[in-house]
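[1] could you work out the structure for the sequence below:
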Amino acid sequence: MSSTATFATFRRILTQLRHDPRAVALLIAMPTVLMVLLRFVLNSAQRFSGIAPALLGIFPFTIMFLITSITTLRERTTGTLERLMTMPIGKLDLVFGYALAFGLLAVVQVTVAVSVSLAWLGLAITGSMWTLLLITTLDALLGTALGLFVSAFARTEFQAIQFMPVIVLPQFLLCGLFVPRGAMGWLLNAASDVLPLSYAVDALTQVARSAEVDGVLLRNMLIVACCAVLALVLGAATLRRRTP
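    Here you go, the predicted model:
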């Protein structure tokens, strides 16, 4: 890997995003809008505080997955990535450059959503705000990494969107948001154990209920981070020097 090549890709993506301010504004604002909607639908600060921490991870994860997969697919299908691959630049340089650019957006997105939820919507947590922010950022980065990875298996933007019910929705249903994972049948529990979003939701739930940073919390955060890095490495492996 070359830091120069990685940051060159990072700057190129940010330049492209700067020319589409409406899309960037929508991307940053959407999780916050969803949290505001949830607060008024529940109409109870207590109920909101019970479910909001998990959704602070799920909403950015889902949105970043969709945006990243569609944007990266567009660059694949228009030949941009193929032209870049003819230059002396490594696959990991490209993928991590994309991850840094979209990751920066994810950090801003999550910071706004967490700040509004804590300061205005009445979200109450026992743990540290910074720990909550770190976990939700890791979750958004995981969505970014998975979006980069699955873009290799789609030929059109519609196909990219079709990966959402395959990759995102099963994790949404099995992460413990609706039913505790321990209360599921053994098969569903086993499936939940191999899905990274489950560990993100476990970590967020623990931060909401406890101020202790123990080994379980650190383990869950490490699993989410490692899954994001693994997805990026697999995404780099799918890049081709020429279109088949």
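[2] okay, CA-based contacts and neighbour counts for the rest of this
    Fine.
[3] just give me the longest helix of the protein.
    helix 45-77 (DSSP state H).
[4] so where do the strands sit in this structure?
    Applying DSSP state E to the chain gives no strands.
[5] tally of neighbours for Ile63?
    Look at Ile63: counted by other C-alpha atoms under 10 Å, it has 19 neighbours.
[6] nope, Arg11 is what I was after
    By the measure other C-alpha under 10 Å, the count of residues near Arg11 is 16.
[7] and Val33, by the same measure?
    14.
[8] sort out which residues of stretch 85-96 are buried, please.
    85, 89-96 (16 or more other C-alpha atoms under 10 Å).
[9] stretch 218-231 now?
    Buried residues in stretch 218-231 (16+ other C-alpha under 10 Å): 220-225, 227-231.
[10] follow-up on the earlier one: can you redo the buried residues of stretch 85-96 as JSON lines with distance to Ala145?
    Shown next, in JSON lines, are those (distance: C-alpha to C-alpha, whole Å):
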{"residue": "Met85", "distance to Ala145": "19"}
{"residue": "Ile89", "distance to Ala145": "20"}
{"residue": "Gly90", "distance to Ala145": "17"}
{"residue": "Lys91", "distance to Ala145": "14"}
{"residue": "Leu92", "distance to Ala145": "12"}
{"residue": "Asp93", "distance to Ala145": "14"}
{"residue": "Leu94", "distance to Ala145": "13"}
{"residue": "Val95", "distance to Ala145": "9"}
{"residue": "Phe96", "distance to Ala145": "9"}
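[11] show me these that map onto helices.
    Counted as lying in helices by DSSP H, out of these, are 85, 91-96.
[12] farthest-separated two in these?
    The most widely separated members of these, counting by C-alpha to C-alpha, are Met85 and Phe96 (14.2 Å).
[13] my guess is Met35 meets Ser117, correct?
    Yes. Counting by C-alpha atoms under 8 Å, Met35 touches Ser117, with 7.1 Å between them.
[14] count of neighbours near Thr4?
    Residues near Thr4, counting by other C-alpha under 10 Å: 12.
[15] so who does it touch?
    If a contact means C-alpha atoms under 8 Å, 6 or more residues apart in numbering, then Thr4 has no contacts.
[16] ok, now how distant is it from Leu17?
    As judged by C-alpha to C-alpha, to the nearest Å, Thr4 and Leu17 stand 20 Å apart.
[17] Proceed likewise with the subsequent sequence, for comparison:
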Amino acid sequence: MFSPHRTGVVTHRIVKEFLRDPRSRVVLVVTPGLLLVIVPALFESATAFNPSGVMMIGLFPAMTMTLVGSASIVRERTRGSLESILATPVTRPELVLGYVCAGAVLAAAQSVVTTAVAYWVSDISTASPPWLLGLLAMCSGMFGMCLGLLISAACANEGQAFQFMPGVMIPQMLVTGIVWPVAQMADWVQWLERALPLSTVTRAMTAAREHSYGGTSLVTNLIAMLAVAAGALAFASLFIRRRTA
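    Reported below is the predicted structural model:
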């Protein structure tokens, strides 16, 4: 039977572990904001940077949380702590949900910093209010954590998990419109972009930029994001196995 108490204990443990690691703090909090300060210099003007900058508010949390999540369960398995956890009454769904709740806490902190830097330093402007972009950034971070947990549960070691970033996640990012407008890409790339999980993030952010409160496009992409995240968590729960009986 599902226990909120056991899930809360797992969440508390994971948050403490993430905050104890200075590298995780840098990746989660410092890196997205720093990139939002540096990348505008690559564009001719703030107006030219604005479409890509809004996508970055959602993409960077998704990418960093995927990176953090992809190493989490693999690290637990490598250290032997996964064996100890699964030997307790904690179930696999509770373990995965505990990671998701911890990801929500970390994504909330990350979204505050990222959104503040985007609006106050990088001069991002949107039709929707900043708090909505911050909420979308938090959802994107949780979405990335779900993808990362699936990768982590399916991989045997951290080397395999980290290969997904340059091999799968970065190519997705390049065709979602952050570098070049999707409408100006080849037809087959546009079809590919529609099928990629990260496109739900960039399309939601673009909808919030172009329309007040995003409209139908925002709702549609949030539902798609939720469906992909739920599927990732379901498969992650199935892939988590103890090494010993």
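[18] fetch the TM-score of the aligned pair.
    The TM-score (TM-score structural alignment, normalised by the length of structure 1) is 0.90; 244 aligned residues with a C-alpha RMSD of 2.1 Å.
[19] packing partners for the longest helix of structure 1?
    helix 21-42, helix 91-119, helix 129-150, helix 157-162, helix 196-209 (3 or more C-alpha pairs under 8 Å, 6 or more residues apart in numbering; DSSP states H and E).
[20] quick one on the thing from earlier: just the buried residues of stretch 218-231 of structure 1: which are in helices?
    Reading helices off the buried residues of stretch 218-231 of structure 1 with DSSP H, I get 220-225, 227-231.
[21] from those, pick the one nearest Asp139 of structure 1.
    Nearest to Asp139 of structure 1, judged by C-alpha to C-alpha, of those is Val224 at 6.9 Å.
[22] just tell me what that closest one corresponds to in structure 2.
    In structure 2, the residue matched to Val224 of structure 1 (TM-score structural alignment) is Met225.
[23] return the distance of the aligned partner of Ala119 of structure 1 in structure 2 relative to Leu36 of structure 2.
    When structure 2 is aligned by TM-score structural alignment, the residue opposite Ala119 of structure 1 is Trp120. Going from Trp120 of structure 2 to Leu36 of structure 2 by C-alpha to C-alpha gives 11 Å.
[24] of the two, who's got more company?
    Ranked by neighbour count (other C-alpha under 10 Å), Trp120 of structure 2 and Leu36 place Leu36 first, with 23 against 10.
[25] correct me if wrong: the more buried one contacts Tyr119.
    No. Using C-alpha under 8 Å, Leu36 of structure 2 is not in contact with Tyr119, being 9.9 Å away.
[26] quick one: common contacting residues for those two?
    With C-alpha under 8 Å, 6+ apart, Leu36 of structure 2 and Tyr119 have no common neighbours.
[27] let me know how buried Gln184 of structure 2 is, in neighbour terms.
    For Gln184 of structure 2, the count of nearby residues is 10 (other C-alpha under 10 Å).
[28] can you check Val108 of structure 1 too?
    There are 14 residues near Val108 of structure 1, going by other C-alpha under 10 Å.
[29] for it, give me its contacts.
    Contacts of Val108 of structure 1 (C-alpha under 8 Å, 6+ apart): Ile28.
[30] average offset of the longest helix of structure 1 relative to structure 2?
    Its matched residues in structure 2 lie on average 1.4 Å from helix 45-77 of structure 1 after superposition (mean C-alpha distance after the TM-score superposition for structure 1).
[31] tell me the buried residues in that helix?
    48-70, 72-74, 76-77.
[32] Phe96 of structure 1 and Leu232 touch, don't they?
    Yes. With contact defined as C-alpha under 8 Å, Phe96 of structure 1 and Leu232 form a contacting pair (7.2 Å).
[33] not counting residues beside it along the chain, what's closest to Thr9 of structure 1?
    Spatial nearest neighbour of Thr9 of structure 1, chain neighbours left out: Gly97 (4.9 Å); criterion: C-alpha to C-alpha, 6 or more residues apart in numbering.
[34] can you pull the contacts of that neighbour?
    5-10.
[35] go with 10 Å
    By C-alpha atoms under 10 Å, 6 or more residues apart in numbering, the contact set of Gly97 of structure 1 is 3-13, 91, 103.
[36] try Val228 of structure 2
    143, 146-147, 197-198, 200, 222, 234.
[37] now with 8 Å, please.
    Applying C-alpha under 8 Å, 6+ apart, the residues near Val228 of structure 2 are Pro197.
[38] so how far is Leu222 of structure 2 from it?
    10 Å.
[39] and if you look at Val37 of structure 2?
    27 Å.
[40] so what's the residue count around Arg22 of structure 1?
    11.
[41] please apply the same query to the one 10 residues further on.
    Number of residues near Thr32 of structure 1 (other C-alpha under 10 Å) recorded here: 23.
[42] distance check, it against Gly103 of structure 1.
    17 Å.
[43] how close does Leu195 of structure 1 sit to Arg155 of structure 1?
    Separation of Leu195 of structure 1 from Arg155 of structure 1 (C-alpha to C-alpha): 25 Å.
[44] tell me which of those two has more neighbours.
    Set side by side, Leu195 of structure 1 and Arg155 show more neighbours around Leu195, with 20 against 13, by other C-alpha under 10 Å.
[45] any idea how far the more buried one is from Phe158 of structure 1?
    Remark: distance between Leu195 of structure 1 and Phe158 of structure 1 (C-alpha to C-alpha) = 24 Å.
[46] then Leu26 of structure 1?
    20 Å.
[47] now do Val116 of structure 1
    33 Å.
[48] more neighbours: the two, which one.
    Ranked by neighbour count (other C-alpha under 10 Å), Val116 of structure 1 and Phe158 place Val116 first, with 17 against 10.
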